[in-house]
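Peer 1: no sequence on hand, only this structure:
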């Protein structure tokens, strides 16, 4: 069964699919348009098994195929599965129609077996990629707050400093520490401390732009990296974060946790450092200055 059009369709968690087509050498058919459709538009996805249409004029067509049966060649849809989840769809079309014969029937069976095998291998490959991506995401995320961790901060800061130097852009970093955090843990337990950490992490996510990153670098210490932001932008942002945390009213096991405050230090490239180490040290020193001056405040390097 000569084939001209091989399409791999990505299947999303929203139960929609979009088509990406590849034309094989010698093809006489046009590529499918990349359009989204739902699982109900494909009989293979609906029935979770291969769907072969040998005669488009008399057989049941998928909704993602043109409704004009006179212009549709024979085609095959094979769902791509892995670990019980639908990951995509393999769609194949015949180059030209052939007369019915035992040889052609054998050819169709062979094509179906081959397409099923390809779909199975594709599903395994996609599943392995997902596992890899999940493991990578877990390696750079703090499991308690969902923020990035120190490892990612250091890697990202190194790249962003190189970009800032190349394009002559500003870059700022804010480090912050929850004041008297040990007292919360010692008085009410680590469950109370975890609530404070998660709530502060959630608040930080609301103060970052798409290009910024928020990290929990360890214990009760957090950092925000602000690409293309000068001290004139970063310092007011730090003050807004301080005020936002001060307004938090948290409870744990029926107990009010009282006022939560943070101290923050701000440093900027290139004024306070041109390497990750020097810039982080400058921000940390500013943080220590804020604590030594009474906490619940912002200090600049």
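Peer 2: Perfect, thanks for sending it. Please read these numbers as outputs of a predicted model, since none were measured by experiment.
Peer 1: CA atoms for contacts and neighbours, from now on please.
Peer 2: OK.
Peer 1: so who does residue 279 touch?
Peer 2: Going by CA atoms under 8 Å, 6 or more residues apart in numbering, residue 279 touches 173, 267-269, 272-273.
Peer 1: what's the spacing between it and residue 16?
Peer 2: Distance from residue 279 to residue 16, counting by CA to CA, to the nearest Å: 46 Å.
Peer 1: of the contacts of residue 279, which belong to strands?
Peer 2: Judged by DSSP state E, the subset of the contacts of residue 279 located in strands is 173, 267-269.
Peer 1: measure the residue most central in space within the chain to residue 203 for me?
Peer 2: The centroid of the chain falls nearest to residue 137 when counting by CA atoms, centre = their mean (8.5 Å). Distance, residue 137 to residue 203, using CA to CA: 21 Å.
Peer 1: ok, residues contacting stretch 110-122?
Peer 2: Taking CA under 8 Å, 6+ apart as the rule, stretch 110-122 contacts 1, 50, 76, 78-82, 89-90.
Peer 1: out of the residues you listed, who's the most crowded?
Peer 2: Within the contacts of stretch 110-122, most neighbours by other CA atoms under 10 Å means residue 80, with 30 neighbours.
Peer 1: so it: helix, strand or coil?
Peer 2: Using DSSP: H, G, I helix; E, B strand; the rest coil, the structure places residue 80 in strand.
Peer 1: how many neighbours does the residue lying closest to residue 75 once chain neighbours are set aside have?
Peer 2: Excluding the flanking residues, the one nearest residue 75 by CA to CA, 6 or more residues apart in numbering is residue 93, at 4.2 Å. Other residues within reach of residue 93, judged by other CA under 10 Å, total 20.
Peer 1: then this one, side by side with the first:
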């Protein structure tokens, strides 16, 4: 006959065994979820899909209350690539390592944060008002470099206990970092095929393709479309007087000024030599003149830095044309803007000239 003490011991052993079985089952389910997520990360084909997977799908699949993705972007590669993507939630783009150092210090290892001395990091990781009481902060590291971080947050203060293991999270962070680097490299290759290597704006090939799309959209939806032709004045003289490396620097810096002056959705390209072309969808004549003058004045006032550390000045002549009602060819719009820029040069350079619908010069600004 078993004693009460022996029966209690047996019951306790059964409870312990049941607890171990439940923990093993929970870990198996967790492993299955992580494995499925890793497979999807490896298979992503676009930055849009990758970001949505990490910030939207992860939140739903793992029952999270908050998710954030921070990515280093000192050269603004992602800023140029991401605005046009239809993402439910966008990542936070960082100019430098400061915010990452605040989270990870020198350790650069996964951190589990809950109530306690490190609780203030929750507001840094998710912003005020997120409601997160505990979090997993995953550093994203590639080739020894910290490229960003992934944050999972929960309102449950015990969800991410600092004493818990981080094996699954560490593996997820490594695969996420590989996927992000892969997408960045793919984006760089894509941009290399449609970007002018010197100025950073789109190249003629890309412009010829995209302009036909913009033209057809403007005609179909009957919204205004403006075209600007920009030509650097006396560019041959700049090359002759200061050398071709100085001329290249002027081209590069003018390209940068143009890019910073445009909205998302506008299109700028180097058309050839010292010529640039811009398309402004949904922009009327007054708005197009404003853009043209803003760029012209920026170039006029800029001190262009030469490779030897000196400075020189440059100006632009700008031709502007509007897509006329009933247009049947984009080439007519481009030709009108091209003629207008020559009118600007004949009128004294460093000015904007708008073409009449018939092609003649209509107005001039600047001097």
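Peer 2: Here it is on my side, so go on. Nothing here was measured: the structure is a model prediction, and the numbers come from that model.
Peer 1: quick check: TM-score for this pair?
Peer 2: Aligned and superposed, the two chains score 0.64 in TM-score terms (TM-score structural alignment, normalised by the length of structure 1); 264 aligned residues with a CA RMSD of 4.6 Å.
Peer 1: would JSON lines of the contacts of residue 279 of structure 1 with distance to residue 152 of structure 1 be doable?
Peer 2: Shown next, in JSON lines, are the contacts of residue 279 of structure 1 (distance: CA to CA, whole Å):
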{"residue": "173", "distance to residue 152 of structure 1": "14"}
{"residue": "267", "distance to residue 152 of structure 1": "19"}
{"residue": "268", "distance to residue 152 of structure 1": "19"}
{"residue": "269", "distance to residue 152 of structure 1": "19"}
{"residue": "272", "distance to residue 152 of structure 1": "21"}
{"residue": "273", "distance to residue 152 of structure 1": "19"}
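Peer 1: can you list which of these carry over to structure 2?
Peer 2: Retained contacts for those in structure 2, judged by both residues aligned by TM-score structural alignment, their matches' CA atoms under 8 Å, are 173, 267-269.
Peer 1: now the helices for the stretch 51-200 of structure 1?
Peer 2: 102-139, 150-167, 181-188, 190-205 (DSSP state H, counting those that start in this stretch).
Peer 1: which one of these lies closest to residue 223 of structure 1?
Peer 2: Residue 223 of structure 1 lies closest to helix 150-167 among the helices of the stretch 51-200 of structure 1, at 8.2 Å (CA to CA).
Peer 1: which residues touch that closest one?
Peer 2: Contacts of helix 150-167 of structure 1 (CA under 8 Å, 6+ apart): 140-141, 169-171, 215-218, 225, 227-228, 269, 274-276.
Peer 1: give me the mean deviation of it from structure 2.
Peer 2: In this overlay with structure 2, the average offset of helix 150-167 of structure 1 from its partner residues is 2.8 Å by mean CA distance after the TM-score superposition for structure 1.
Peer 1: angle of that helix against helix 102-139?
Peer 2: Per axes from the mean of the first three to the mean of the last three CA atoms, to 10 degrees, the angle that helix 150-167 of structure 1 makes with helix 102-139 is 90 degrees.
Peer 1: how about helix 150-167 of structure 1: buried residues?
Peer 2: Neighbour counts using 16 or more other CA atoms under 10 Å place 150, 152-153, 157, 160-161, 163-164 of helix 150-167 of structure 1 among the buried residues.
Peer 1: tell me the one among these nearest to residue 108 of structure 1.
Peer 2: residue 152 (50.9 Å).
Peer 1: quick one: the strands in the stretch 201-301 of structure 1?
Peer 2: 213-218, 221-227, 251-252, 255-256, 262-269, 298-300 (DSSP state E, counting those that start in this stretch).
Peer 1: can you say which of those strands is packed in most?
Peer 2: Highest mean neighbour count of the strands of the stretch 201-301 of structure 1: strand 262-269, a mean of 28 (counted as mean count of other CA atoms under 10 Å).
Peer 1: can you spell out which helices and strands pack onto that strand?
Peer 2: For strand 262-269 of structure 1, the packing partners by 3 or more CA pairs under 8 Å, 6 or more residues apart in numbering; DSSP states H and E come out as strand 171-178, helix 231-246, helix 276-292, strand 298-300.
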